[in-house]
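>>> quick one, what's the 3D model for this:
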Amino acid sequence: MITHSAPSIKKQVYDRIFEHGTVSKADLLQHFAVASSSLTRLLEDMISQGLIIASGFGSSTGGRKPVLFQTNPGHRYLLGLEISRLYSKLGLYDLHLKTLSLTRWEMDAGMTPERLVELVGKAADAFMAKEGISSQQVLGIGVGAVGPLDQKNGVILEPELFPSPSWKNVPVCEMLTARLGIPAKLDNGANTALIGEHWAFRGENVEHALYVHAGANIRSGMMSGGKIIRGAVDTEGAVGQMIIRTEGPRLRDKGNYGALEAFVSVPSLEERVRSELSNGRSSLLSSLVPERVNFTVLVDALSKGDPLVKEQFTETARYLGIGLANLINTFHPEYVILGGPLVSADPLVFQTAVEVAKKNTYRYPEYSPVFTQGALTDEAVATGAAIMLLHEWELN
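The predicted structure follows:
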């Protein structure tokens, strides 16, 4: 059962063990204000429920070696779903977030919400049959999706650039629960990616982190004190509306003039290259009609060293670096995680963006955040969506 009540001492102990991998009773006594006898009873109860298991012995400090406890990965299971413009991805995970099964689908014009939910249902059934588990053993399905969203009610509102026009006001959580018979929880994909990467970097004790996804537009998530920062409305795409050049262009005739997304996005990159080609610039792509100059073609030309394409990717990366510097100077994160098609297109993009961000970060290098493309990369959204369920799981 997923609830929003304050965590019990049992849940707090479970989370502590989960976060640290293996923990001794002595470690737990140092962290929790609870009597030794009470903690012993609690641990015995959790073992009898199958929540935790003994996993060997720790180092001795003179007496008997302490028993180490870890969470039981097979006690329950989690489903994580990413819904994006280009593809959707479903994963089945154990309680140690090990990926047991994974599949993905292209989001073409025929991929309506109803079709995707049915495909998810069939895949989930196949995953569970393969692992020999029932739906009662699955805590639920977490969903990381392109916004804007009504997160509270589990509705995808009006996302742009989906190949199928039917992705508007979609009660996706209600649809998934009806098909799968398990709870569903929705958040924007940038937030779930950040949740996933934060878990992957748990050994670094990261409290403050920024995630930026550069693709069809700019999407972002922020974390402070280990918790996602939320505004009054879904703000996943708001960073893309940061004005970095007054009276500049705007993307698709929407949003602010001179906004970050008008300089750092797949559509803006494609349009700039097409414009340069129409002005007679020499390129490997000079013989192509404008409609053929898409992102896939640009990535290929970049890999072949095309000077024009390299110039435009570099310009995109520099603007991304400026946007990052503005965010870093406002938020001061410990980690800055960059993802999305533009960032993964070529090392040039990440390296240039980071270089520009560092040059424009206040008090650098005294204050020096870690820049990374993440540990989970393509699986971050789906994995983080699954972790959402684990965070809100109330133990009986």
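
>>> all contacts plus neighbour counts: C-alpha atoms, from now on.
OK.

>>> can you give me the helices for the stretch 151-300 of the chain?
Secondary structure of the stretch 151-300 of the chain by DSSP state H, counting those that start in this stretch: the helices cover 172-180, 189-200, 266-278, 295-303.

>>> ok, the residue nearest the centre of the chain to Gly147 distance?
Centre of the chain computed as the mean C-alpha position; nearest residue by CA atoms, centre = their mean is Ala193, 0.8 Å away. Distance, Ala193 to Gly147, by CA to CA, to the nearest Å: 14 Å.

>>> these two touch, right, the residue nearest to the centre of the chain and Ala380?
Yes: between Ala193 and Ala380 there is a contact under CA atoms under 8 Å: 4.5 Å.

>>> and for the closest residue to Met388 other than its chain neighbours, the neighbour number?
Once flanking residues are discounted, Met388 sits nearest to Gly142: 6.5 Å by CA to CA, 6 or more residues apart in numbering. The burial count assigned to Gly142 is 29, neighbours taken as other CA atoms under 10 Å.

>>> what lies in contact with the strand or helix carrying Gly142?
Element membership for Gly142 (DSSP states H and E) is strand 138-145. With contact meaning CA atoms under 8 Å, 6 or more residues apart in numbering, strand 138-145 is reached by 1-2, 76-84, 156, 182-193, 381-382, 384-390, 393.

>>> quick one more, to check against the first:
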Amino acid sequence: MTFFEEINEESLSGVAYKNITLKKSIISYFVKNGNCTIADLCATVGLSAPKINTILNELINDGLVQDLGKIESRGGRKPNLYGLVLGSGFFLGVDVKQNHLNMGIIDLEKNIVHTSLERPFNLQNNNESLSELYHVINQYIKESRVPKDKILGMGLNLSGRINHASGYSYSFFNFDEEPLSKKLERNLGMRVFLENDSRAMAYGEYSAGIVGEEKDILFINMDYGLGVGIVIEGQLYYGKSGFAGEFGHIPSFNNEIMCRCGKKGCLETEVSGLALTRIFKEKLTSGSTSILSEMDINDINFEHIINAALNDDVLAIEEIASMGEKLGRGIAVLINIFNPELVILGGSLGETGEHIRLPIKSALNKYSLSLVNNDTKIRMSKLGKQSGVIGACFLVRNRLLSTN
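Next comes the predicted model:
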């Protein structure tokens, strides 16, 4: 059995389990430290040179590791240097949005080798949409020219309630007892890990984005819905059932607007892409003007409003500012509770930049405790549309190479 087969086999035990764990440790060492000798690996892994040599030969036969030849030494026999084979293994990330997919592939050394952003896809909670998801992902893999048999695994993000440990999605494609991750594995032919989109975006920014030395972070995902990814002491926080971060469903308003969760008065009913679209259309119907006024009102969507704001449309800017003030009050609650080092503003609404950041910052100064707020930095997402893709790639890589 090759490494590619072993890493996707969940029922390994005994000697086979120890063997794959050792291989993961060695590959992780290469990723972190670069090329090394058998002596270097012995010192780290704590096994004999003959055992390390045997494992290295198996990884060489699998095409993952290469012998780079002898190196100079201060005395005695010259040791051989080993390293990863470039392009020997990859990880796929898929970030599912309301009307498109963002996809990308990284290699073992965490380099981004291919991306495809805003690939058209209509997310609906039915079997037709799920079948289309299989098709678009397979088509992307073909277009990327990355050999499918070298993709070690895929991370897929969805909004809503995701249990990453069991592979269940409770908001989309939960049609029977089989976990969504297993459906995807069966139809795509690779190991699949599910994640909530806000958490994946938070991890993307933490791993390769705007985060510096900070370890306690909140990522506010301002999209069609409203979610938060929570990082505490450098680790994603999931909560008891894996559903932490449902920021949009905090009961915040005394209104009669039905939320997608089935309850009324949620923060998301007045602070989200769906809410912005509804309110913007109501304003147009009542006589307000906009550069979108010439469009059929039924065709106007969230993205149109964002683009209008970026083109200095007064109505779009005003409604985004009003939403930012309400959102700032909600974030103030989070800051008072978590006292984070950093709050990152991301998602589609984050593309409006200062139009959303300034009213949020103003509300934070007004509603959060000053002693707490003074220690919290507010930054816009650095990775933008790629944050979820990069987070998904890094998470699936970490999970597949984990030796725990």
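
>>> among the helices of the stretch 151-300 of the first structure, which is the most enclosed?
Here the criterion is mean neighbour count by mean count of other CA atoms under 10 Å, and of the helices of the stretch 151-300 of the first structure the winner is helix 189-200, at a mean of 27.

>>> and the counterpart of Gly212 of the second structure in the first structure, how far from Leu95 of the first structure?
Here Gly212 of the second structure is matched to Glu204 in the first structure, going by TM-score structural alignment. Applying CA to CA, the value for Glu204 of the first structure to Leu95 of the first structure is 20 Å.

>>> before we move on, the earlier item: would JSON lines of the helices of the stretch 151-300 of the first structure with distance to Leu348 of the first structure be doable?
Listed next are those as JSON lines, based on distance: least, CA to CA, whole Å:
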{"stretch": "helix 172-180", "distance to Leu348 of the first structure": "37"}
{"stretch": "helix 189-200", "distance to Leu348 of the first structure": "22"}
{"stretch": "helix 266-278", "distance to Leu348 of the first structure": "15"}
{"stretch": "helix 295-303", "distance to Leu348 of the first structure": "10"}
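
>>> name the helices or strands packed onto the helix or strand harbouring Arg16 of the first structure?
Assigned by DSSP H and E, Arg16 of the first structure belongs to helix 9-20. In terms of contacts (3 or more CA pairs under 8 Å, 6 or more residues apart in numbering; DSSP states H and E), helix 9-20 of the first structure is packed against strand 67-71.

>>> and the helix or strand following the strand it packs on, what does it pack onto?
Going down the chain from strand 67-71 of the first structure, the next helix or strand is strand 77-83, by DSSP H and E. In terms of contacts (3+ CA pairs under 8 Å, 6+ apart), strand 77-83 of the first structure is packed against strand 87-94, strand 138-145, helix 380-391.

>>> neighbours of Ala165 of the second structure, how many?
By the criterion of other CA under 10 Å, Ala165 of the second structure has 11 neighbours.

>>> hang on, the earlier thing: which residues touch the match of Gly212 of the second structure?
Applying CA under 8 Å, 6+ apart to Glu204 of the first structure gives no contacts.

>>> that one and His20 of the first structure, how far apart?
Plainly put, Glu204 of the first structure is 11 Å away from His20 of the first structure if you go by CA to CA.

>>> matching Ile162 of the second structure against the first structure, which residue comes up?
With TM-score structural alignment defining the correspondence, Ile162 of the second structure maps onto Leu149 in the first structure.

>>> and for Gly328 of the second structure?
Match for Gly328 of the second structure (TM-score structural alignment): Gly321.

>>> sorry, back to before: drop anything exposed from the contacts of strand 138-145 of the first structure.
Among those, those that count as buried by neighbour count (16 or more other CA atoms under 10 Å) are 2, 76-84, 156, 182-193, 381-382, 384-390, 393.

>>> start and end of stretch 222-238 of the first structure, how far apart?
From its first residue to its last, stretch 222-238 of the first structure covers 12 Å (CA to CA).

>>> residues contacting Ser38 of the first structure?
By CA under 8 Å, 6+ apart, no residues touch Ser38 of the first structure.

>>> what helix or strand is it on?
helix 36-49.

>>> in that helix, which residues are buried?
Within helix 36-49 of the first structure, judged by 16+ other CA under 10 Å, the buried ones are 39, 43, 46-47.

>>> give the contact list for the counterpart of Leu390 of the first structure in the second structure.
Mapped onto the second structure by TM-score structural alignment, Leu390 of the first structure lines up with Arg397. By CA under 8 Å, 6+ apart, the contact list for Arg397 of the second structure reads 91, 108, 153.

>>> now the second one: how far from Ile151 of the second structure?
What it means is Leu108 of the second structure. Separation of Leu108 of the second structure from Ile151 of the second structure (CA to CA) stands at 10 Å.

>>> so what sits against both of these two?
Contact with both Leu108 of the second structure and Ile151 is made by residues 89-91, according to CA under 8 Å, 6+ apart.

>>> OK, contacts around the aligned partner of Ser344 of the first structure in the second structure?
Structural alignment places Ser344 of the first structure opposite Glu351 in the second structure (criterion: TM-score structural alignment). Taking CA under 8 Å, 6+ apart, we find Glu351 of the second structure in contact with 306, 384.

>>> now do Glu351 of the second structure against Leu383 of the second structure, distance only.
Taking CA to CA, one finds Glu351 of the second structure at 11 Å from Leu383 of the second structure.

>>> and for Ser48 of the second structure?
As defined by CA to CA, Ser48 of the second structure lies at a distance of 43 Å from Leu383 of the second structure.

>>> with Leu188 of the second structure instead?
If you go by CA to CA, the gap between Leu188 of the second structure and Leu383 of the second structure works out to 27 Å.

>>> counterpart of the residue nearest to the centre of the first structure in the second structure?
Counting by TM-score structural alignment, Ala193 of the first structure corresponds to Met201 in the second structure.

>>> might one say that that match is in contact with Val228?
No: in this structure, Met201 of the second structure is not within contact of Val228 by CA under 8 Å, at 9.3 Å.
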